[in-house]
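Engineer: got a structure for you, letters missing:
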């Protein structure tokens, strides 16, 4: 090992400090409480209303992800992912995740783990413990991620890693 040679910086060394906290809420469920029955895949498949506040100055867009960390697959299950939500949009109505809905002008809905480009409702295995559905919103310092609807959720998260200004979550549970 050559001790005189400069060491390359770690790739994440220049990332911003821990982001500020967004407040995420819903008119349809309380944080930690159950999701409405109609948010289930077989019982309506409807995305809940979501609102967020507290974005820091410099926020130019938002990213939204609904993820079930309790799914019986490695890494959990992504139910809904939307990127490039304009900075002036701070709420989504119930049903904004429908396949035929435009979440917001310029927003891009990615393919979820069901293989569809929409909100894929809660669907834990029958008899399993309640699953958590975590709706996380990130405030970003960029207008566009440069990704299109064919990008994976992992690519979305990796691409935006250095652009996060703030984030916040609300979690609902669901059980069949």
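Structural biologist: Structure's in. What do you need? The shown structure was predicted, so the numbers you read here are calculated from the model rather than taken from an experiment. Residues are numbered from 1 along each chain as shown.
Engineer: Could you use CA atoms for every contact and neighbour count after this?
Structural biologist: Noted.
Engineer: mind listing what's buried in stretch 144-151?
Structural biologist: Neighbour-count burial for stretch 144-151, counted by 16 or more other C-alpha atoms under 10 Å, picks out 144, 145.
Engineer: Run through who's touching it.
Structural biologist: Contacts made with stretch 144-151 from outside it, assessed by C-alpha atoms under 8 Å, 6 or more residues apart in numbering, are listed as 61, 83, 84, 108, 109, 110, 111, 117, 156, 159, 160.
Engineer: now these as JSON lines including secondary structure?
Structural biologist: Converted to JSON lines, the contacts of stretch 144-151 look like this (DSSP: H, G, I helix; E, B strand; the rest coil):
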{"residue": "61", "secondary structure": "strand"}
{"residue": "83", "secondary structure": "strand"}
{"residue": "84", "secondary structure": "strand"}
{"residue": "108", "secondary structure": "strand"}
{"residue": "109", "secondary structure": "strand"}
{"residue": "110", "secondary structure": "coil"}
{"residue": "111", "secondary structure": "coil"}
{"residue": "117", "secondary structure": "coil"}
{"residue": "156", "secondary structure": "helix"}
{"residue": "159", "secondary structure": "helix"}
{"residue": "160", "secondary structure": "helix"}
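Engineer: also this one, for the comparison:
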């Protein structure tokens, strides 16, 4: 399953000091780990508002649908963000998640670790889109544990998402 399998739902507002919708990613959101010059693997600062009535929690994801991997590439997934939370600081996606709200945790990204992985498309592959999304869900906990796959997350989001707020950035390596 991929991000494209998620149902269409109402949108709400998402803003970031780290990136603007449609703009290129800043070096901080690219991957030092995967050799991008100036990369920091720093998750973006996010703030949101206007989630649908009935929202009991949030899930935050960063996904690259243009990756040369079937189903795209998951860079970050945070589940069980409490409904009282309306923002995450830049860098909240460090391994260990010490800046995440109480009860929230990160799933393994497609690089195999729990945390944010910055953008690092293959050189010469062209521009990739990075979909940063906050999903408003109708449950406080999705019933996943830290070992759950992003495929399991997509299946849960399919039946529990009330709304979604999205910012899309882009990045390429020549």
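Structural biologist: Perfect, thanks for sending it. Quick caveat: nothing in here was measured; it's all calculated off a predicted structure.
Engineer: Mind checking the TM-score on these two?
Structural biologist: Aligned and superposed, the two chains score 0.87 in TM-score terms (TM-score structural alignment, normalised by the length of the second structure); 160 aligned residues with a C-alpha RMSD of 1.4 Å.
Engineer: before we move on, back to that, filter the contacts of stretch 144-151 of the first structure down to the buried ones.
Structural biologist: Buried by 16+ other C-alpha under 10 Å: 61, 83, 84, 108, 109, 110, 111, 117, 156, 160, out of the contacts of stretch 144-151 of the first structure.
Engineer: Identify the spatial nearest neighbour of the equivalent of residue 114 of the second structure over in the first structure, chain neighbours not counted.
Structural biologist: Taking TM-score structural alignment for the superposition, residue 114 of the second structure sits opposite residue 117 in the first structure. Nearest non-adjacent residue to residue 117 of the first structure, counting by C-alpha to C-alpha, 6 or more residues apart in numbering: residue 111, 4.3 Å away.
Engineer: again, but for residue 89 of the first structure
Structural biologist: residue 104 (7.6 Å).
Engineer: how about the helices of the second structure, start to end?
Structural biologist: Using DSSP state H, the helices of the second structure run over 150-160.
Engineer: residues contacting the residue nearest the centre of it?
Structural biologist: In the second structure, the C-alpha nearest the mean C-alpha coordinate belongs to residue 61, at 1.9 Å (C-alpha atoms, centre = their mean). Residues in contact with residue 61 of the second structure (C-alpha under 8 Å, 6+ apart) are 74, 75, 76, 77, 78, 131, 132, 133, 134.
Engineer: before we move on, what about residue 28 of the second structure?
Structural biologist: 38, 39, 40, 41, 42, 43, 118.
Engineer: I'd like to know which of these is nearest to residue 15 of the second structure.
Structural biologist: Ranked by distance to residue 15 of the second structure (C-alpha to C-alpha), the contacts of residue 28 of the second structure are led by residue 43 at 13.6 Å.
Engineer: Give the equivalent position in the first structure for that closest one.
Structural biologist: By TM-score structural alignment, residue 43 of the second structure lines up with residue 47.
Engineer: How about residue 70 of the second structure?
Structural biologist: Aligned counterpart of residue 70 of the second structure in the first structure: residue 74 (TM-score structural alignment).
Engineer: what do we get in the first structure for residue 165 of the second structure?
Structural biologist: Aligned partner of residue 165 of the second structure by TM-score structural alignment: residue 168.
Engineer: Could you give the number of residues near that match?
Structural biologist: Per other C-alpha atoms under 10 Å, the neighbour tally for residue 168 of the first structure reads 22.
Engineer: try residue 70 of the second structure
Structural biologist: 10.
Engineer: before we move on, what about residue 167 of the second structure?
Structural biologist: 20.
Engineer: Contacts only, for it.
Structural biologist: 14, 15, 20, 21, 22, 131, 132, 133.
Engineer: Could you rerun that using 6 Å?
Structural biologist: 21, 132 (C-alpha atoms under 6 Å, 6 or more residues apart in numbering).
Engineer: go on, residue 66 of the first structure?
Structural biologist: 79, 80, 134, 135.
Engineer: Next, format these as CSV and append distance to residue 53 of the first structure and neighbour count.
Structural biologist: Output for the contacts of residue 66 of the first structure, formatted as CSV (distance: C-alpha to C-alpha, whole Å; neighbours: other C-alpha atoms under 10 Å):
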residue, distance to residue 53 of the first structure, neighbour count
79, 23, 27
80, 20, 25
134, 17, 21
135, 14, 23
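Engineer: I want to check these in the second structure. Which are still in contact there?
Structural biologist: Checked against the second structure using both residues aligned by TM-score structural alignment, their matches' C-alpha atoms under 6 Å, the contacts of residue 66 of the first structure keep these contacts: 79, 80, 134, 135.
Engineer: picking up where we left off before, let me have the contacts of residue 61 of the second structure in JSON lines, extended by distance to residue 170 of the second structure.
Structural biologist: Output for those, formatted as JSON lines (distance: C-alpha to C-alpha, whole Å):
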{"residue": "74", "distance to residue 170 of the second structure": "15"}
{"residue": "75", "distance to residue 170 of the second structure": "13"}
{"residue": "76", "distance to residue 170 of the second structure": "16"}
{"residue": "77", "distance to residue 170 of the second structure": "18"}
{"residue": "78", "distance to residue 170 of the second structure": "21"}
{"residue": "131", "distance to residue 170 of the second structure": "9"}
{"residue": "132", "distance to residue 170 of the second structure": "11"}
{"residue": "133", "distance to residue 170 of the second structure": "14"}
{"residue": "134", "distance to residue 170 of the second structure": "18"}
